[in-house]
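Engineer: below is the structure, and that's it, no one-letter string:
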């Protein structure tokens, strides 16, 4: 529909241009000459009419994930709206970040019996507190198993709550008919909570993923070959150069992740698929069958790995040149003189670290000649120096692009990592949760960051780490090298994302880029049946050869016995 509308509009515009020229065909050349630049104006007007992007937009139904995932999804939606597309966001009434109304999208608000766990800001703070408590008390198998079991319960509950979005939508016949009548061209979704996958299947619409994570971990593992010999699995903090022991751990993490997905997460969606689509439809096949995967990574940061033709890389698409700072903040930055400024932010998920940790950090900052801008929410740290400014919010991208910024103390979230890399600012990492440890490891392996363990952080070791990153030029040089590589592309990551979203709308999908491997049974996909048949043939041939040799030997023995007698 999107492409048909474009063709109709282009035909209408061409007809308009032709009519305009016919109106001027009656002019003699002398008349044309009496109107300065008329020919040029006609040409410019014609091109403008034919190429104006404003009314060529499609209709996009969006299923985002709340929290930090929404920050980059929202930037993509703003760009789509600016290109003339009509965006509708499906959200819950208890959503944390996703507002009901915005200038660049309309929304469908779903009321759930219970809020999704990702929409509870206290959840992440409690999670971090438990992790730090377990580490502080020392290694205990019982404590770890208890904690892990509790986390599996929360994970199951989170997806159970999210799956109710599908139930609320499908059972609301009026809503579904309204959505059908809108005639959307595309479903854009974050498959971290894959409810949009089922809705897209019901509406028979092509899908594009804005993705890093799926239900079983990192997105590549469900759509691309992922050898565990050199591709680190989600949750395993390792590089692509693994020892034998690390490869064993990597394989165990892979089995664990797939087990959690199969027995903890997927059953909630499997029940919905059976309920609404019948036994012949497989949820995992629906998840794997997206037309385009817009992967929020860049191989400048990631370790090389196999990929697929329908995966396109948009890591850092939210990055952009810095804008001038507010006057008061600029004055504070300039007051740092030649020493410069250190930034600190631990993202949006965790409200604050325990006060004993923040006080150790504050004491280290107080001993530095640099000024410090610290995004901090919660109890004011003890030992806070006069050089440190606490703020509840800061324009992070604009500050990272300021020439006086010397280092960034960060938790290792993807958005902050790419913004820091884009602007060439080295990182002191304090990873807290999820993939943050892996992100910092990737930068550390490239010599652009140094990590501090939250469990062992003290005023002294944090100070020493800061001084090393500040005074050893290799950290800044390595990060600036990564910045050069990241920026050296034919088109920006955001432009890449917008192109492929519009590509799918123009062509009604991109099935020619998608392999059919996900529809194959596991034994066929991994050629287990072929290997078994070949082994059977080899065994039969071996048995036949051995049998023939034994038969010939026995015949020869029988002939020799009479001669010896």
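Structural biologist: That came in fine, so what should we check first? Please read these numbers as outputs of a predicted model, since none were measured by experiment.
Engineer: switch to C-alpha atoms for all contacts and neighbour counts from now on
Structural biologist: Will do.
Engineer: could you report the neighbour count for residue 468?
Structural biologist: 15 (other CA atoms under 10 Å).
Engineer: that one: what's it in contact with?
Structural biologist: Contact criterion CA atoms under 8 Å, 6 or more residues apart in numbering gives no residues in contact with residue 468.
Engineer: which stretches in the stretch 351-500 of the chain count as helices?
Structural biologist: Secondary structure of the stretch 351-500 of the chain (DSSP state H, counting those that start in this stretch): helices at 355-366, 396-400, 414-423, 436-445, 459-471, 473-487, 493-507.
Engineer: here comes the other one, which I'd like you to weigh against the first:
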């Protein structure tokens, strides 16, 4: 293991020193205060003097515990891929947590999607943004994400268009000397990357950032699973983009073929492209992308163990879903009055920030309204872009209300809300799970199918296919969700498990980031051995080949022996007959 520099040793010991000072000082003051309390009341002047000394000691302790923060403060780099609007609040929550703990935070923003509104906390020290030369690149190449009821990505090569977009943006990044200089100048202890492509980790490695962590706003994608070396047989696991849906023979065969194709053809081809670019830019001795990606120190995942399908895991993977979760507040008078008007309860309906109502075909909107009218004892609150839009459609639906804004957290925390109709973005899934509200899932794209299947497997939700949003299907799903008590009961169980989990997300996040920053090279300890093996060695193909050869030779020798014995018996038989 490489010898630590003096700076790294100081950083490692800093947090331990701070904790020691706090503990020892707190004990000393507590003992002194207890002694003062036991003094006789007659010695007033002496007691007042000692109380004054006590306050001096308390102030000194505050100074001693604040001083190390100045020394212990980490320089942290966030390398954010600006792909979806919902990712920005996730990163900002993490940034605020580290800022509140006294650390310095800088940003590098790789602007994939020009339609994302980028904002960040005021405490950020420096930021650097870059993007495509074509300012409308994303809208020209990824419109299937905005016309989701009209266009579908291919189910064979997972999001291959994104791979090309990522590589093109990485070319821009590695050829930008100002970006590399920006990162070098920051003298960072640790860098956190979105890790939807390898470029961030590559550039941070080139700039000499000593510790790196993946921090993804979604569940783990296939690249994180592969880089971490997690066992992932196609017979049990799909991927985040194309999760396993059933165990039919045809489906299992298709899953196996797709898994084999992506792992052994698509991924190596992409890595070869990156390696060619990097060797050309940084020289022939620059490490391969596979090695850099494999050697991240942590993988911070925006999910929760309770709502994920269980799988073999690595100690470097930490779940931080629900970090910075807001507490539900009392509803305003307008919403409170609406909820009180419902006889049996309220259902809220939102497709999130990326799917405006106008993108939902009018026929589907009609089907929703018709289905909602079949449940007159329930009030439906539908997040609508424009509350005056489609007035004729809602004319005879008194139990359906359009609202341009939903206080989602506050509503989910209200006992009168009985269900949530959602596209199943991860933030919504985490929120409704923590609140204990059953969900009618209508997954639209990316990880939402994965989330919806997880909810269904936990029996806290039902799924309606986005291509089968008929009135009949919606009525059937709502009837099951609202009238079968198991969904409400299971949702409450999951909520309790999430809220009482010993390791809460925020603490896991900052403790492990600080730990990794103060212990560079953590991956040397936490990497799984299988992560470095090719399929040939991982599955012991060499041993299987030897066994196969031995079996074939044995069969061959046995066949020869049987042939000789058979010939000998035939000859003996002929001799006896003569």
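Structural biologist: Right, received. Where do you want to start? Computed from a predicted structure; not experimentally measured.
Engineer: what TM-score do we get after superposing?
Structural biologist: Here the TM-score for the pair of chains, by TM-score structural alignment, normalised by the length of the first structure, is 0.81; 538 aligned residues with a CA RMSD of 4.1 Å.
Engineer: what is the equivalent residue in the second structure for residue 472 of the first structure?
Structural biologist: Using TM-score structural alignment as the criterion, residue 472 of the first structure maps onto residue 484 of the second structure.
Engineer: distance check, its match against residue 87 of the second structure.
Structural biologist: Separation of residue 484 of the second structure from residue 87 of the second structure (CA to CA, to the nearest Å): 34 Å.
Engineer: quick one: which of these two has more around it?
Structural biologist: More crowded of residue 484 of the second structure and residue 87, by other CA under 10 Å: residue 87, with 19 against 11.
Engineer: name the SS class of residue 81 of the second structure, please.
Structural biologist: Of the three states, residue 81 of the second structure takes strand under DSSP: H, G, I helix; E, B strand; the rest coil.
Engineer: nearest spatial neighbour of the corresponding residue of the first structure for it, skipping sequence neighbours?
Structural biologist: Using TM-score structural alignment, the partner of residue 81 of the second structure in the first structure is residue 65. Nearest non-adjacent residue to residue 65 of the first structure, counting by CA to CA, 6 or more residues apart in numbering: residue 190, 6.1 Å away.
Engineer: which ones are touching the one you found?
Structural biologist: Residue 190 of the first structure is in contact with 63, 64, 65, 209, 210, 211, counting by CA under 8 Å, 6+ apart.
Engineer: in those residues, which residue is surrounded by the most others?
Structural biologist: residue 209 leads these on contacts (other CA under 10 Å) with 29 neighbours.
Engineer: neighbours of residue 149 of the first structure, how many?
Structural biologist: 12.
Engineer: same question, residue 299 of the first structure
Structural biologist: By other CA under 10 Å, 12 other residues sit near residue 299 of the first structure.
Engineer: any idea what it aligns with in the second structure?
Structural biologist: Match for residue 299 of the first structure (TM-score structural alignment): residue 305.
Engineer: tell me who's in contact with that match.
Structural biologist: residue 319.
Engineer: any idea how far residue 102 of the second structure is from residue 74 of the second structure?
Structural biologist: According to CA to CA, residue 102 of the second structure and residue 74 of the second structure sit 8 Å apart.
Engineer: okay, these two: which has more neighbours?
Structural biologist: Counted by other CA under 10 Å, residue 102 of the second structure and residue 74 do not tie: residue 74 has more neighbours, with 24 against 16.
Engineer: which residue is the nearest non-sequential neighbour of the more buried one?
Structural biologist: Nearest to residue 74 of the second structure is residue 103, by CA to CA, 6+ apart, at 4.9 Å.
Engineer: the aligned partner of the one you found in the first structure: neighbouring residues, count only.
Structural biologist: Aligned by TM-score structural alignment, residue 103 of the second structure pairs with residue 85 of the first structure. Close neighbours of residue 85 of the first structure, defined as other CA under 10 Å, add up to 22.
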